[in-house]
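*Asks:* my questions are about this predicted structure, shown below with the sequence.
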Amino acid sequence: MKIFGIEFAPLYLPLKRRLQTLAVLFYVLLFLQTFSLIGFFLFIYLLFTKFYWLSLLYAIWYYIDFNRPYSGGRKVSWSKTWSIWKYFRDYFPIKLVKTVNLDPNENYIFAISPHGIMCFSAMINFATDATDFPSLFPGLEPHLITLNGQFYSPLMREFFMMCGACACEEKSLKYILTNKDRCKKKGQVCALLIGGARESNEAYPGTYRLILNKRKGFIRIALETGAQLVPVISFGENDVYNTVEVKNGSYIQTIQNFAKKYLNIGLPIIRGRGIFNYNFGIMPYRVPINTIVGKPIPVTKISNPTEEEVSKLHQQYKHELIKLFEENKSIYLTNKDAKLEIF
């Protein structure tokens, strides 16, 4: 049924389809900081009620626990097995593909591309067990590395840490990869979206435009810690929304650049589907996403790597990433002529 050009979903759909939509809606609202606003509102509201002591206790806890996202986080294993994540996975669906076995006696940086609009595959693959990470990579413990701002809100910080996520800071990655304190054993994985917020502005359907040429911090950390570097690419991540292409020098691009520079967020102009319709809203389209984990690049630990050593490993990583893309695009893409564009 269409009304004013909007195509509405049938009234009678299988329950599992409705639950899949609700699961993804939960994450979309999470990504759009809805729960951050709720967390801050509750914190302030309770201060003016007889339950003010709850906010005060949490404020003390927050102060004491402030550095936890930078020191290994606080994973709660059962949160990674919630049924909601399986419905989330099946909405698209999302699949995690292993190409080689990984040694649990090593630490790893999973360098993931592309960022996409809302990092759907990174969340489900590396912050939950829905795509069978534990059975695919036995002995490895993944930590999704996400923006520091996710750990400022009273509710958001606890939720992301429960899922094993940690802050995107040099000291955070080094804490995990050098096996300090809470991360004493080997087999630690930092799952890092290399392109960041800027790359989300380049997430056009059918394209793979990566912000990578000047991103060398993760390379230096790999060398300094001896962590093995693993190229990871998600086919379909950029296809879940219709993204409006922004012209160079336009007013919209100026706003995007401002948001990236001062707020560290991307502001892509997107069009998706709705909860009850197929062609208007903020929900992603049901497009398959396949995340391919490549073979690790051996890294020899160097306490103080030179720029030449960093650049050499960076070039090797780009070469392996392109190779991984080319070897798998014929399997997972309908456009066999697609190219990986690196900026």
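*Replies:* Thanks, I have it. Residues are numbered from 1 along each chain as shown.

*Asks:* only C-alpha atoms from now on, for both contacts and neighbour counts.
*Replies:* Noted.

*Asks:* check which element follows the longest helix along the chain along the chain.
*Replies:* Across the chain, the longest stretch assigned as helix under DSSP state H is helix 307-332. Going down the chain from helix 307-332, the next helix or strand is strand 340-342, by DSSP states H and E.

*Asks:* for that next one, name the packing helices and strands.
*Replies:* Judged by 3 or more CA pairs under 8 Å, 6 or more residues apart in numbering; DSSP states H and E, the packing partners of strand 340-342 are strand 208-210.

*Asks:* try it again with 10 Å
*Replies:* Under the contact definition 3 or more CA pairs under 10 Å, 6 or more residues apart in numbering; DSSP states H and E, strand 340-342 sits against strand 208-210, helix 307-332.

*Asks:* can you give me how far it is from the chain middle?
*Replies:* Distance of strand 340-342 from its chain centroid, counting by CA atoms, centre = their mean, to the nearest Å, is 19 Å.

*Asks:* which other residues reach it?
*Replies:* 207-213, 318, 321-323, 325-326 (CA atoms under 10 Å, 6 or more residues apart in numbering).

*Asks:* now with 7 Å, please.
*Replies:* When contacts are defined by CA atoms under 7 Å, 6 or more residues apart in numbering, strand 340-342 is touched by residues 208-213, 322.

*Asks:* okay if I get those as a markdown table plus distance to Gly294 and neighbour count?
*Replies:* Shown next, in a markdown table, are those (distance: CA to CA, whole Å; neighbours: other CA atoms under 10 Å):
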| residue | distance to Gly294 | neighbour count |
| --- | --- | --- |
| Tyr208 | 17 | 27 |
| Arg209 | 19 | 23 |
| Leu210 | 17 | 22 |
| Ile211 | 19 | 21 |
| Leu212 | 17 | 17 |
| Asn213 | 20 | 13 |
| Ile322 | 11 | 17 |
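
*Asks:* structure B:
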Amino acid sequence: MNLFYQTYPLSFFILLFGFIIGIGISIVFFFSFSFTLVLFLVCIGCLRIMPMLNFLDIILTKMFPKQIKLFSKNIKTSFPVFYPKGFDHSKKNIYMFHPHGLLSLSHYLNIGTNLTNWKDRETNGTTLSILWWIPFGNELLESTNFVPSNYDDMKNVLLQNKSLSVTLGGVKEMALSQDNKMILNISKKMGIFKMALETGTQIVPILVYGENEIYKVTPNWLLKIINNYALKFNLFFPIPTFDSCYKWLRMFFEPLKIPVKTYIGSPIQVQKINEPTDMDIVKLRESYFMELRKLYKETRPKTYAKELFII
């Protein structure tokens, strides 16, 4: 995996912004032909971003070795992972991260990079399928072990005897982010539990304290209106505040003052059922909710609400 992209997780958004600016210049000076040509070349894979990132990797690691090493160390310190005693890393699991937060940063760092002490490297993460259609999205997401969040692609990961990770609350949970409180939009989820039963894969609950706090959405009235409308189409535009971005940039010099802690729960054993009924699925889901609440009770910081809210 490319070291530059591991070290600078937000590089994708910077490169995407540059790409959009470049397209704009093409339109102004070369009109629609240049725009169409560039877009076509990107779509068919003739224009790729990874070679450029590999080139930047070589340059930056030689120019700023100490800074990159310090940044990596600060990430590891800022995003610790805690496993229960006797956790078996050799087994195939479905890891469920909660809450989603604004950017689901802990999910990405643990699964898409080697910057944390996450121990199960044979894990594929999931992300919105629409992200695979934006310029270079497919190439970048595949390089960080992510797959589209559709049923067939996710199930295929498990059939390959690999682990799968999801942020179960999805896009709608992004709008529910609150400091020191977990509101999980998971009460009606069925598909992931059906998948677990069909493949006989054990489920592992994960709670991340600090995910909601690290990035906060910009309090803009127009953005709020846009997001309220976009949620109807399962979309949300997570534009963080300047203060949130500053927190991230400070990690080039020091770790976060309040670490974002990831707690892994005990696995829930799942018996394989080729054609599970709705009753089978609901029963497994309720068992999961019970284990999730237990994990919250055991790991909840004093500043957090006493109850875990599942809606």
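*Replies:* Structure's in. What do you need? A quick note: this is a predicted structure, and the numbers were derived from the prediction, not measured.

*Asks:* could you get me the TM-score between them?
*Replies:* Remark: TM-score between the superposed chains equals 0.75 [TM-score structural alignment, normalised by the length of structure 2]; 281 aligned residues with a CA RMSD of 4.1 Å.

*Asks:* that older thread, and which of the contacts of strand 340-342 of structure 1 is nearest Ser36 of structure 1?
*Replies:* For these, the residue nearest Ser36 of structure 1 by CA to CA is Ile211; the value is 28.0 Å.

*Asks:* wait, that closest one touches Lys318, no?
*Replies:* No: if you go by CA atoms under 7 Å, Ile211 of structure 1 and Lys318 don't touch, sitting 11.3 Å apart.

*Asks:* and the longest helix of structure 1, how far out from the chain's middle?
*Replies:* The answer for helix 307-332 of structure 1 is 20 Å, by CA atoms, centre = their mean.

*Asks:* switch the contacts of strand 340-342 of structure 1 over to a markdown table; also include distance to Trp82 of structure 1.
*Replies:* Listed next are these as a markdown table, based on distance: CA to CA, whole Å:
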| residue | distance to Trp82 of structure 1 |
| --- | --- |
| Tyr208 | 31 |
| Arg209 | 33 |
| Leu210 | 32 |
| Ile211 | 33 |
| Leu212 | 34 |
| Asn213 | 38 |
| Ile322 | 35 |
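
*Asks:* looking at the helices and strands packed on strand 340-342 of structure 1, which is buried most?
*Replies:* strand 208-210 (a mean of 24; mean count of other CA atoms under 10 Å).

*Asks:* so which elements touch that strand?
*Replies:* strand 340-342 (3 or more CA pairs under 7 Å, 6 or more residues apart in numbering; DSSP states H and E).

*Asks:* buried ones in the strand it packs on?
*Replies:* Neighbour counts over strand 340-342 of structure 1 (16 or more other CA atoms under 10 Å) mark no residue as buried.

*Asks:* where does that strand end up in structure 2?
*Replies:* Residues 308-310 of structure 2 are matched to strand 340-342 of structure 1 when aligned by TM-score structural alignment.

*Asks:* map Ser36 of structure 1 onto structure 2.
*Replies:* So Ser36 of structure 1 corresponds to Leu16, using TM-score structural alignment.

*Asks:* for the residue of structure 1 most remote from its centre, what is the enclosing helix or strand?
*Replies:* Centroid-distance maximum for structure 1: Lys50 at 39.1 Å, with CA atoms, centre = their mean. Per DSSP H and E: Lys50 of structure 1 is located in neither a helix nor a strand.

*Asks:* list the buried residues for the lengthiest strand in structure 1?
*Replies:* Counting by DSSP state E, the longest strand found in structure 1 is strand 228-235. Going by neighbour count (16+ other CA under 10 Å), the buried part of strand 228-235 of structure 1 is 228-235.

*Asks:* closest one to Thr334 of structure 1 out of the residues you listed, please.
*Replies:* Phe235 (10.6 Å).

*Asks:* look up how far Thr207 of structure 1 lies from that closest one.
*Replies:* 10 Å (CA to CA, to the nearest Å).

*Asks:* contacts only, for the aligned partner of Ser149 of structure 2 in structure 1.
*Replies:* With the correspondence set by TM-score structural alignment, Ser149 of structure 2 lines up against Cys168 in structure 1. Cys168 of structure 1 makes contacts with 145-148, as judged by CA under 7 Å, 6+ apart.

*Asks:* give me the buried subset of the residues you listed.
*Replies:* 145-147.

*Asks:* which one is Thr61 of structure 2 nearest to, not counting chain neighbours?
*Replies:* Once flanking residues are discounted, Thr61 of structure 2 sits nearest to Ile68: 7.0 Å by CA to CA, 6 or more residues apart in numbering.

*Asks:* ok, the one you found to Thr299 of structure 2 distance?
*Replies:* From Ile68 of structure 2 over to Thr299 of structure 2 (counting by CA to CA), the distance is 32 Å.

*Asks:* just Lys91 of structure 2 next, same as before
*Replies:* Taken as CA to CA, the span from Lys91 of structure 2 to Thr299 of structure 2 is 24 Å.

*Asks:* cool, thanks, signing off.
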